[in-house]
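# Provide a 3D model corresponding to the input given below.
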Amino acid sequence: MTTRTYAALLRGINVGGHKKVPMAELRQVLAGLGHTDVQTYLQSGNAVFTTDRTASEDVLARELEAAIEGHFGFRVPCLVVDGAHLRAVAAACPFPAATLEGKQLHVTFTSEQPAAERFAALDEDAFLPEEFRVGDRVIYLYAPEGLGRSKLGEALARPAVVKGLDVTTRNWNTVAKLVELTAEHPPEG
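Coordinates of the predicted model:
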């Protein structure tokens, strides 16, 4: 039986006192779905788990969303990505991650591969020195002043870019930690 390791990325929880999801309860919800080796990272909705199920990432995400809504009484968009995808995302980073502060580099995970047309209206030169690149179901964002001050980050979050996609953004420190946590439970079999 093959066991795979995944990261669950929850969007918009524990921000400004809204949609409170204590990490201990999130671990219980994941365990209640039959997942094992459940760990959480930070309070912003990052969890790692293993499962021997062969369900797709999308199916695992929809099950988690339903379980969270059943437990907490509100919907939380979730993305589930396997550890191999996280490692590939980190390895394919087009920016010099090792030389940047974690707050300067962000990865927006997307539920589907974003088509190039979504970015056609963006005048990339107008945002310099900020830059973005599209990867495999991710958008990499280099924002030298951080995401909170990023005009390009705002533009990438507009409906013209993300409409119809489930998206959630993590800074590079969090991406690196999730890579590390998913590597602690390499796939068996």
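
# from now on I want contacts and neighbour counts done on CA atoms only, so please keep to that.
OK.

# F119: neighbour count?
F119 has 16 neighbours, counted by other C-alpha atoms under 10 Å.

# now do the contacts for it.
Residues in contact with F119 (C-alpha atoms under 8 Å, 6 or more residues apart in numbering) are V161.

# now the helices: where do they sit in the chain?
Per DSSP state H, the chain carries helices over the ranges 23-32, 57-72, 83-91, 151-156, 159-162, 172-183.

# quick one: the last one to helix 83-91, angle?
Spelled out, it's helix 172-183. Helix 172-183 and helix 83-91 are oriented at 140 degrees to each other (axes from the mean of the first three to the mean of the last three C-alpha atoms, to 10 degrees).

# and if you look at the longest one?
Counting by the same axes, to 10 degrees, helix 57-72 points 100 degrees away from the direction of helix 83-91.

# would you do the same for the sequence below? I want to compare the two.
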Amino acid sequence: MTNYAALIRGINVGGKNKLAMADLKRELEAIGLAKVQTYIQSGNVVCQSPKDHGTVRDEIEQAITRISGIRANVMIRTQQELDAIVEDCPYAEEAAAEGKSIHLSVLNEPLTGRQLEKLSAGISELDRFRADGTVIYCHYGQSILDSKLAANIAKLGDAVTTRNWNTVAKLQAMLRAME
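Prediction:
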């Protein structure tokens, strides 16, 4: 069995694209995922499955559509992948001190050169980021709400989902507890 973290893009607890995590958990268990747990009401799931990445992602996306009608994108990481992401964080010291200013954006496909250029366009010298394959580590030196970097990441659309570092650390701990 492989431990997976599923980061779901495009669902919320209230308003548009509402999906109750309890409903999602039940559906994911019904399709055969084991040890399903959700974390906060914004699309974070850990689970176990003997199936591969792509199959688990497809099954979760189909389950979401089936129970809610929402077509959400899911970014999947194994426990080993998430451990490597955490270990490679270039802002680890800042993350330990101020987790909410460090964010991780996750994609299913690596950024193109053109997307990387757009990501850098007009950002403040207070904001820093490092793109590495299918992850973008962000350190916001000011409010994320006022950040041009955050706005540029949002322009990537449904191809990316973002979590604050505290959530990343919690998901890592949940995966490790499943061992």
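
# of the helices of the first structure, which approaches S44 of the first structure most closely?
Nearest to S44 of the first structure, of all those, is helix 23-32, at 8.7 Å by C-alpha to C-alpha.

# by how much does the closest one deviate from the second structure on average?
Here the mean offset of helix 23-32 of the first structure against the second structure after fitting is 0.9 Å, by mean C-alpha distance after the TM-score superposition for the first structure.

# how close does L86 of the first structure get to K103 of the first structure?
Distance of L86 of the first structure to K103 of the first structure, computed by C-alpha to C-alpha, to the nearest Å: 18 Å.

# of the two, which one has the most company?
For the pair L86 of the first structure and K103, the greater number of neighbours falls to L86 (21 against 18), based on other C-alpha under 10 Å.

# the second structure: which residue goes with that one?
Aligning on TM-score structural alignment places L86 of the first structure opposite L82 in the second structure.

# surely its match is in contact with M174?
No: counting by C-alpha atoms under 8 Å, L82 of the second structure stays clear of M174, with 11.3 Å between them.

# tell me the average deviation of the lengthiest strand in the second structure from the first structure after fitting.
Ranked by number of residues, the top strand in the second structure under DSSP state E is strand 2-9. By mean C-alpha distance after the TM-score superposition for the first structure, the fitted strand 2-9 of the second structure averages 0.7 Å away from its aligned residues in the first structure.

# in the first structure, what range does that strand match?
By TM-score structural alignment, strand 2-9 of the second structure lines up with residues 4-11 in the first structure.

# for stretch 166-174 of the second structure, same thing?
Counting by TM-score structural alignment, stretch 166-174 of the second structure pairs with residues 173-181 of the first structure.
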